[in-house]
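Asker: Provided below for reference: sequence and predicted model.
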Amino acid sequence: MADGSSSSSSPASSRSSSCRRSRRRSTRSAPTPARPPCRLVTVSDTRRVVGGQEACHHARMPDRLDLVTRRDLLRGTLGTPAALAGGGLIAACVPPGGPTGVASPGATLPPPETTTVRFVSPPVCDPPAALAKQFLLEEGFTDIQYVRIPATTTEWLTSGVAEFNSGGYGSLIAANVDIGLPIVALAGIHPGCFELFAAPGISTIKDLRGKTIAVNAKNVSDLFYCYFSILLAYIGLDPRTDVNFIEIKPDVNALRDAFVDGRSQAFIAPAASGPALRRNPKNPGKVILDTTMDKPWSQYYCCQLVANRDWARRYPIATKRVTRAVLRAADLVTKDRPSAAHQFVAGGFFSTTPAATDEDIVNEVIRDLSYDWRELDPEETLRFFALRLADAKLITMTSQQVIAQGSDFAYMRQLRTELKQ
């Protein structure tokens, strides 16, 4: 659940040119209650205030164009009208009459056992984790931190710098449950968001046989190694012998650079990495797999809300309140995606060069994702990825053992009834 001129051969580029419609936003002038500023925290505990109250509430909200894509049309035919419904503007930090820093009057839970919660700074595909701040205040949390650390590894968990990560990928969850890490999946957030870019001459995953692929680490702690292994095993290749994995650290940007300069012949682009690569005139490849659209990958959650299992057991009420806040925020994203993209950028969660493209990239990422967390079964996601990891001989647990030890979806299922759309 952690990242330019477009190539004319890119399928995603051609999909995004269908039709345009303008949307006007209204602004609110009502006064808002005082609240703590959003905080981003680095791993070294260097803290900075991002977008204080005045900066947030007076940020300009420019008019922009929305794109209606084939994905939007498909979702409309699949019975998910909520994903296309319009909604009111999401306030930059606190909406008028919104969070007050205490539990909401309609809360059905006791107060949280702790008022401090730390999130991995969410990837671009996960605005709900960022927008959840307003609901976390309602749930009784007063110290809400976002830690700058990759969502694509388990460093946040092993180093103890955060309790929650909205970028919990099914493959990474299953693999790390298998090796005994205290990770627990609590809720699905959205499917999709990965694009597989390949060098010229590679048109299918089978064509990756004998090719060189860069990953951050050649073990199950690394999302990219896990996902490539699953893709290869799914079509009958052995990831241990049929491709040449090389380690390039420290993050996804290093893998992107290795693909651009030819050291790697394939690149899994999560979230903003795909749109950014399409904008890069040096991009040598094209997309051969889009997990938002291509089955079976599009039928399972990509990002899930995961927690440190020890923390969740110590603070069960706080864990439920965090889960509820994130899922309420997911509903807001569904109702007004352009506004959610604006809030994500204004909150300091994403920046590129030039900065003018920030909001465009976030919009491109989230426009095509379904945040209807009521739609899919997160347990089936873990089962699917556990079985694929077993095929790749990367885990020894059965899928049922992974689900039993690495998930607790009971409260998410309860919220499907309690939180009306």
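Answerer: Okay, I see it. On a predicted model such as this, the values are computed, not experimentally measured, just so you know. Numbering: from 1, shown residues only.
Asker: C-alpha from now on. contacts and neighbour counts both.
Answerer: OK.
Asker: these two touch, right, Thr212 and Ile246?
Answerer: Yes: using CA atoms under 8 Å, Thr212 makes contact with Ile246 at a distance of 7.0 Å.
Asker: what's around Ala410, how many residues?
Answerer: By other CA atoms under 10 Å, the residues close to Ala410 number 11.
Asker: for Tyr234, same thing?
Answerer: By other CA under 10 Å, the burial measure for Tyr234, its neighbour count, is 17.
Asker: For the secondary structure element (helix or strand) that Phe245 belongs to, buried residues please.
Answerer: Secondary structure from DSSP states H and E places Phe245 in strand 244-247. Neighbour-count burial for strand 244-247, counted by 16 or more other CA atoms under 10 Å, picks out 245-246.
Asker: Structure two is appended below for comparative analysis:
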Amino acid sequence: MDRRAILRALAAGVIGSGIGARPGFAAEPPPETTRIRLNRYPFDVACVAPQWVAEELLRAEGFEKVEYVSIKGDGDLMAAGKIDMMFLDAPGLIQAVDEGQALLGLGGMHGGCYELFGNAQVRSVLDLRGRTVAVSTKGRHAFVAAMASYVGLDPRKDLKIVLTPDAKQQFVEGKVDAVLGFPPEPQEFRARKTGRLIVNTTADRPWSQYFCCFATGNRDFVRKYPVATKRVLRALVKAVDICAAEPDKVVRGLVDRGFLKDHDYSLQALREIPYRRWREYDSADTIRFFALRMHEAGVIKSSPQKVIADGMDWRFVNELKRELKG
């Protein structure tokens, strides 16, 4: 069975059972543009799998040209207008809004993802005092700063956070004391018994009570194409539910298509990520929580209220929560 047939079968079997089209969808106007650009990575990032699963769902929403643009990390290309929509972690999104980048957070897609690992001397976040943590993106840097601030550490004085593309390898080689892993890195660390798990944001409070990744759009795209924006977001949340219901089929398909390389670790990641929380959690609560921590840590200058006012638009996801009741 080819990937389109697989996705059609998944859509029919999963979406049809609980989140299929409700009356009124057919009456919606067509998207103002039939081209949509999302992102992909040259390395494995398992948690954003819904973006790639959504391809045929996007075509069903009226997008004739679905493009995947390769990026290496944060949302700079989207802010520059090279990508229309992508998943971005909450701290990275908040930081981008604080910097004035042309992005809009549209709604939380799932919780979990990040896991903090330390060496034998690190047993808690408080043990990071005087130590070095490696991270590979600005969003991860902000996340570690938020964790430190939450337990009373000043990330500007009490620890060193190193931004480096080889964060994982530096930790494995013992060059740093801790690292913030992103799926499927934590799954590999656990399998190989690398380091000690300090924080699992899927299970450990307060982090498990909030979203990790947000659907985020280029601001000009969202404002110019509101119908298209809602249609993209609908395809994405349906894909989120497909990932929750059929992780085995999803991972096999994405490995076959070249979006993922490691099957086993990626499959474990999809089984662990709480995808269905997009219906349950409040996006604004997550932004307020992280923005406050990041403001306390000196990572951003904006207040949580200003971040939400300047860089968030919940109307689409709120409509979809009402329309796609599972």
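Answerer: Yes, it's here. Because the structure is a prediction, the values reported are computed rather than measured.
Asker: so what number do they get for TM-score?
Answerer: Comparison of the two superposed chains (TM-score structural alignment, normalised by the length of the second structure) gives a TM-score of 0.89, and 312 aligned residues with a CA RMSD of 2.1 Å.
Asker: Where in the second structure does the longest helix anywhere in the first structure fall?
Answerer: Across the first structure, the longest stretch assigned as helix under DSSP state H is helix 316-335. Per TM-score structural alignment, the counterpart of helix 316-335 of the first structure in the second structure is residues 226-245.
Asker: buried set for the matching stretch?
Answerer: Buried residues in stretch 226-245 of the second structure (16+ other CA under 10 Å): 227-245.
Asker: Contacts for it, please.
Answerer: 10-11, 14-15, 19, 29-33, 49-51, 53-54, 57-58, 61, 109, 215, 221-222, 250, 270-271, 274-276, 278, 316-317, 320 (CA atoms under 8 Å, 6 or more residues apart in numbering).
Asker: again, only using 6 Å
Answerer: 31-32, 50, 53-54, 57-58, 61, 222, 275, 316 (CA atoms under 6 Å, 6 or more residues apart in numbering).
Asker: repeat for stretch 84-104 of the second structure
Answerer: By CA under 6 Å, 6+ apart, the residues outside stretch 84-104 of the second structure that reach it are 37-38, 79, 139, 142-143, 212-219, 302, 311-312.
Asker: In strands, which of the residues you listed fall?
Answerer: Residues of the contacts of stretch 84-104 of the second structure located in strands (DSSP state E): 37-38, 212-218.
Asker: from these, which single one is nearest Val122 of the second structure?
Answerer: For those, the residue nearest Val122 of the second structure by CA to CA is Cys212; the value is 23.8 Å.
Asker: Give me the aligned partner of that closest one over in the first structure.
Answerer: Using TM-score structural alignment, Cys212 of the second structure lines up with Cys302 in the first structure.
Asker: Show the contacting residues for the residue nearest to its match when sequence neighbours are not counted.
Answerer: In space, Cys302 of the first structure comes closest to Pro191 once its chain neighbours are excluded; the distance is 4.4 Å by CA to CA, 6 or more residues apart in numbering. Pro191 of the first structure is in contact with 298, 300-302, counting by CA under 6 Å, 6+ apart.
Asker: May I ask which of those has the most neighbours?
Answerer: Tyr301 (31 neighbours).
Asker: how about Ala174 of the first structure, what's its partner in the second structure?
Answerer: Looks like Ala174 of the first structure aligns to Ile94 there (TM-score structural alignment).
Asker: now the angle between strand 211-218 and the helix or strand hosting its match, please.
Answerer: Using DSSP H and E, Ile94 of the second structure sits in helix 90-98. Orientation check (axes from the mean of the first three to the mean of the last three CA atoms, to 10 degrees): helix 90-98 of the second structure against strand 211-218 gives 40 degrees.
Asker: picking that back up, want to try JSON lines for the ones in strands among the contacts of stretch 84-104 of the second structure, with distance to Thr201 of the second structure as columns?
Answerer: Below are these laid out as JSON lines (distance: CA to CA, whole Å):
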{"residue": "Arg37", "distance to Thr201 of the second structure": "29"}
{"residue": "Leu38", "distance to Thr201 of the second structure": "26"}
{"residue": "Cys212", "distance to Thr201 of the second structure": "8"}
{"residue": "Cys213", "distance to Thr201 of the second structure": "12"}
{"residue": "Phe214", "distance to Thr201 of the second structure": "15"}
{"residue": "Ala215", "distance to Thr201 of the second structure": "19"}
{"residue": "Thr216", "distance to Thr201 of the second structure": "21"}
{"residue": "Gly217", "distance to Thr201 of the second structure": "24"}
{"residue": "Asn218", "distance to Thr201 of the second structure": "27"}
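Asker: tell me which of these is nearest to Glu115 of the second structure?
Answerer: When those are compared against Glu115 of the second structure (criterion: CA to CA), the nearest one is Cys212, at 11.4 Å.
Asker: Distance-wise, check the residue most central in space within the second structure relative to Glu32 of the second structure.
Answerer: Taking CA atoms, centre = their mean, the centroid of the second structure lies closest to Cys213, which sits 2.7 Å from it. To Glu32 of the second structure, Cys213 of the second structure is 26 Å away according to CA to CA, to the nearest Å.
Asker: Pro165 of the second structure too?
Answerer: From Pro165 of the second structure to Glu32 of the second structure the distance is 38 Å (CA to CA).
Asker: before we move on, what about Leu236 of the second structure?
Answerer: Going from Leu236 of the second structure to Glu32 of the second structure by CA to CA gives 18 Å.
Asker: cool, His263 of the second structure as well?
Answerer: Counting by CA to CA - His263 of the second structure and Glu32 of the second structure are separated by 37 Å.
Asker: got it, and Lys72 of the second structure?
Answerer: Note on Lys72 of the second structure: its distance to Glu32 of the second structure, by CA to CA, is 29 Å.
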